[in-house]
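1. Provided below are the primary sequence and the corresponding predicted coordinates.
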Amino acid sequence: METKDSAANAYAMAIEQIESAVKYMEIETCFVDRLKTTDREVTVHLPVKMDDGTYRIFTGYRVQHCGVYGPYKGGIRYHPDTDLDEVRALAMWMTWKSAVVNIPFGGAKGGVNCNPKEMSSREIENLTRRFTWGLSNIIGPERDIPAPDVYTNPQVMAWIMDTYSILRGYAVPGVVTGKPLELGGSLGRHEATGKGVVITALQACHQLGLDPKGLTVAVQGAGNVGGVAAAAFSKAGFKVVAISDSKGGIHNPKGLDVNAVLACKNQYSCVIKPGMKGDSVTNSELLELKCDILAPCALEGVITKKNAAKVKARIIAEGANGPTTPNADKILHDKGAFVVPDILANAGGVTVSYFEWVQNLQNLLWDEEEIGRRLEKRLCSSFEEVHGIAMEKKVDMRTAALILGIGRVARALKLRGFYP
């Protein structure tokens, strides 16, 4: 995204967040130091055959942050900005996210440095299968379970599952989540992260005494998270006034026809075309629009100390991972903005991934109503816990969520101990 702060290092952000949270906790230094490091970092170099018959070498990563709570869990992204520090930070945030919603997963993340927009489906399949081969000795339904992330989708998960299953000699649907339904995927998984953003934003409205009907929302991102969130906000009675993708966005203070914008995105790979009711807006401008709720649902590091003071939204619901830098957090808190942090707001994805994993292991299939009920119950319960800590310790919601997540992982780590 054009608003991404290239100077912001995601891993440095993640470490700074830990240091801010542990000030309010009683954790021995050895456990804090342990949680700042990772269990395992794998870098693989992938020779991939392209459509013209040549081979290109891509670099991929899988970082397993902390498996003390259970099998590692985390998405795989395909993006030209992906590097090891980014993946380290994302793996760490996955650990806290799983703990905040009290799911028995550790945190992991993976990615390949590539530009899938410039690759054919066959080239992406070749890359995916080669990447799976390179990670095959560290992933598995009881070890590490990948899922979709930026520019990956159920089809990519199907290729991972198929490649892993061929290597094992039998079908292993539980090796990934976010799969197509035909291969053991869960109803409601695709929509889970975006819906979770809306569920937690509604909880924030309740805490602030705001009636959601007619509140204005700006959504940065129109993909798996942003697009779903925009549609869910509209369905819940909010007025969506802006939506963007990596090319820019559309803004109409009277409200957008969300279905028309998303249809334009699906058909033309952009959110605005001539004749649509709205004006073009850059991603930078979208963040500073007059609105009640801002939902950054794209990449990390987009709200920084340079633009945080210009953010006018009363509520920021973080659909993306790490969209707000620590310096920006301080500015937003001082101006009275209510931030629903990423490790709570976008935890719907890992929650329904957990439901999918459970269904695969037990050969179950829950209906979409059951999935939705379980998701809302868990996210609302977690929101109440985080908000309770924020009130008790007089801290912002991000610090409170970190206190909850880090505290649970640290206690589990202490109980298990260090061996040998």
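-> Great, that's in hand. Please read all numbers here as calculations on a predicted model, not as lab measurements.

2. contacts, neighbours, all on C-alpha from now
-> OK.

3. just so I have it, where are all the strands in the stretch 1-150 of the chain?
-> Assigned by DSSP state E, counting those that start in this stretch, the stretch 1-150 of the chain shows strands spanning 40-49, 55-66, 72-79, 106-113, 144-148.

4. For residue 126, which of the ones you listed is the nearest?
-> strand 40-49 (6.2 Å; Cα to Cα).

5. ok, structure two:
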Amino acid sequence: MSYLSYLTPTLTSPWHTYLSQVDRVLPYLGPLARWAETLKRPKRALIVDVPIEMDDGSVAHFEGYRVQHNLSRGPGKGGIRFHPDVTLEEVMALSAWMTIKCAAVNLPYGGAKGGIRVDPKKLSEKELERMTRRYTSEIGIIIGPQRDIPAPDVNTNGQIMAWMMDTYSMNTGMTATGVVTGKPLHLGGSLGRVKATGRGVFVTGREAATRIGLPLEGARIAVQGMGNVGGSAAELFVQAGARLVAVQDHSATLVNPGGFDLAKANEVLRRDGGIANYADAERVDREAFWDVECDILIPAALEGQITPERAQRIKAKLVLEGANGPTLPQADDVLADRNVLVVPDVICNAGGVTVSYFEWVQDFSSFFWSEDEINARLDRIMVDALRKIWDTADHYKISLRTATYAVACERILMAREERGLYP
């Protein structure tokens, strides 16, 4: 019996969302549809126990995961998240979205994802390091520079990637900088990586806005999640003349129709770790975020945020999915009926994995590019990918999400067919 049999995905679960998205693309796959079941079954799922000694001498156990969804186009690629709500089902969905995302921008990767069910804020730095290193040792049997390359995700960063790289290197007896991306610069990290996902959101958003005749000058932006993704995207939109009118993070929901002072907001975020103490805005109820008058909405937090009920209330003309899986399938239909354009996560937030690919390539060659070169390459890849997807959407008269899946799944399943089955 497959381990998939033990899952009971609900209508709002991330794995159910992913499966629904795959089902919608099946009519556009032609003869390749015979391989479609490949997309619904992760290749490999590893569940590990992560025991560590706490600072007080006690022993704590955490549950960790690493899922490789599909490796037909290359080694696995995907982040590691530390969060108290991490589950196998969530990590499976995130790994599957990575498969689609990498193929959508035509990177030579498959999809993978990992995580530990933990609240990292409750750990000391030494406990966090011990947990990271033990987890890395446990999943070391399936990761590697040519096998599966982790990266930062929710509540992980360059320091955690450095610990992972060092642990893997010590266990293999050689320095392997390419085993992770998102590392500190002096350990083989890439310029432009920290803001790459947010930059991708901006680039695809700029192209989409042009397509629908929405000028960025004076456009009102609402952002959920002001981390690397939402914060970087907001900064680039403001530089382009847009106005940030609403922000929601874990600490508060704030609204200012006149626009946030982004420099002051970033100072509060750096100091407090949340937006709550930003003074020049009105604090409102969390649900009121979905009623804000805006032109562009950027959900850049966690999955499952845009429900059908919330989709009815959204005032934006354009939704840019900075997070993975923020819109439920039924909500997609509501937004489409209301002529709200959604640029889906699997293309919109692919800037991060694209620059991760650049980092991986630079590590292998030990030759590093300037930030201007990286941004130019990123912009070109994102624009070209979106244009291909838009042409597909126009041809079949389908949504950008289904078009992205059509382009990506064709590439994945063609690789599957051409490789054949072994033995």
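-> Arrived safely, thanks for sending. It should be emphasised that the depicted structure is a prediction, and the values quoted were computed from it without experimental measurement.

6. just to revisit the earlier point, could you export the strands of the stretch 1-150 of the first structure as TSV, including mean neighbour count and distance to residue 363 of the first structure?
-> What follows is those, written out as TSV (neighbours: other Cα atoms under 10 Å; distance: least, Cα to Cα, whole Å):
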stretch	mean neighbour count	distance to residue 363 of the first structure
strand 40-49	17	31
strand 55-66	22	27
strand 72-79	26	20
strand 106-113	28	23
strand 144-148	25	17
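
7. So for residue 269 of the first structure, which of these sits nearest?
-> Closest among those, using Cα to Cα: strand 72-79, at 16.8 Å.

8. just checking, what packs against that closest one?
-> The elements that strand 72-79 of the first structure packs onto, with contact taken as 3 or more Cα pairs under 8 Å, 6 or more residues apart in numbering; DSSP states H and E, are strand 55-66, helix 84-100, strand 106-113, strand 144-148.

9. 6 Å - rerun?
-> strand 106-113, strand 144-148 (3 or more Cα pairs under 6 Å, 6 or more residues apart in numbering; DSSP states H and E).

10. against the second structure, where does that strand fall?
-> Strand 72-79 of the first structure corresponds to residues 76-83 in the second structure, going by TM-score structural alignment.

11. how about the helices in the first structure?
-> In the first structure, the helices defined using DSSP state H lie at 10-22, 29-35, 84-100, 121-135, 154-168, 189-208, 226-235, 258-268, 283-287, 326-334, 342-345, 348-362, 368-393, 397-416.

12. Reformat those as CSV; add mean neighbour count and distance to residue 307 of the first structure.
-> Below are the helices of the first structure laid out as CSV (neighbours: other Cα under 10 Å; distance: least, Cα to Cα, whole Å):
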stretch, mean neighbour count, distance to residue 307 of the first structure
helix 10-22, 17, 17
helix 29-35, 13, 31
helix 84-100, 26, 22
helix 121-135, 20, 36
helix 154-168, 20, 35
helix 189-208, 23, 22
helix 226-235, 24, 21
helix 258-268, 16, 26
helix 283-287, 22, 8
helix 326-334, 18, 8
helix 342-345, 28, 19
helix 348-362, 22, 28
helix 368-393, 17, 25
helix 397-416, 20, 19
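
13. got TSV for the ones you listed, with distance to residue 176 of the first structure too?
-> Converted to TSV, those look like this (distance: least, Cα to Cα, whole Å):
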stretch	distance to residue 176 of the first structure
helix 10-22	25
helix 29-35	25
helix 84-100	15
helix 121-135	11
helix 154-168	6
helix 189-208	12
helix 226-235	21
helix 258-268	25
helix 283-287	32
helix 326-334	32
helix 342-345	21
helix 348-362	8
helix 368-393	18
helix 397-416	23
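
14. what residue of the first structure matches up with residue 296 of the second structure?
-> Using TM-score structural alignment, residue 296 of the second structure lines up with residue 293 in the first structure.

15. close enough to count as contact, its match and residue 219?
-> No - contact criterion Cα atoms under 6 Å: residue 293 of the first structure and residue 219 do not qualify, at 8.5 Å.

16. the more surrounded of the two?
-> residue 219 (30 against 25; other Cα atoms under 10 Å).

17. Per the alignment, name the residue of the second structure opposite that one.
-> Under the alignment (TM-score structural alignment), residue 219 of the first structure maps onto residue 223 of the second structure.

18. Show the contacting residues for its match.
-> Residues near residue 223 of the second structure by Cα atoms under 6 Å, 6 or more residues apart in numbering: 247, 298.

19. Could you check how far it is from residue 311 of the second structure?
-> 15 Å (Cα to Cα, to the nearest Å).

20. how close does the residue lying closest to residue 354 of the first structure once chain neighbours are set aside sit to residue 30 of the first structure?
-> Closest residue in space to residue 354 of the first structure, ignoring its immediate chain neighbours: residue 103 at 7.3 Å, by Cα to Cα, 6 or more residues apart in numbering. Distance from residue 103 of the first structure to residue 30 of the first structure, counting by Cα to Cα: 24 Å.

21. now swap in residue 128 of the first structure and tell me
-> Distance, residue 128 of the first structure to residue 30 of the first structure, using Cα to Cα: 38 Å.

22. just residue 378 of the first structure next, same as before
-> 31 Å.
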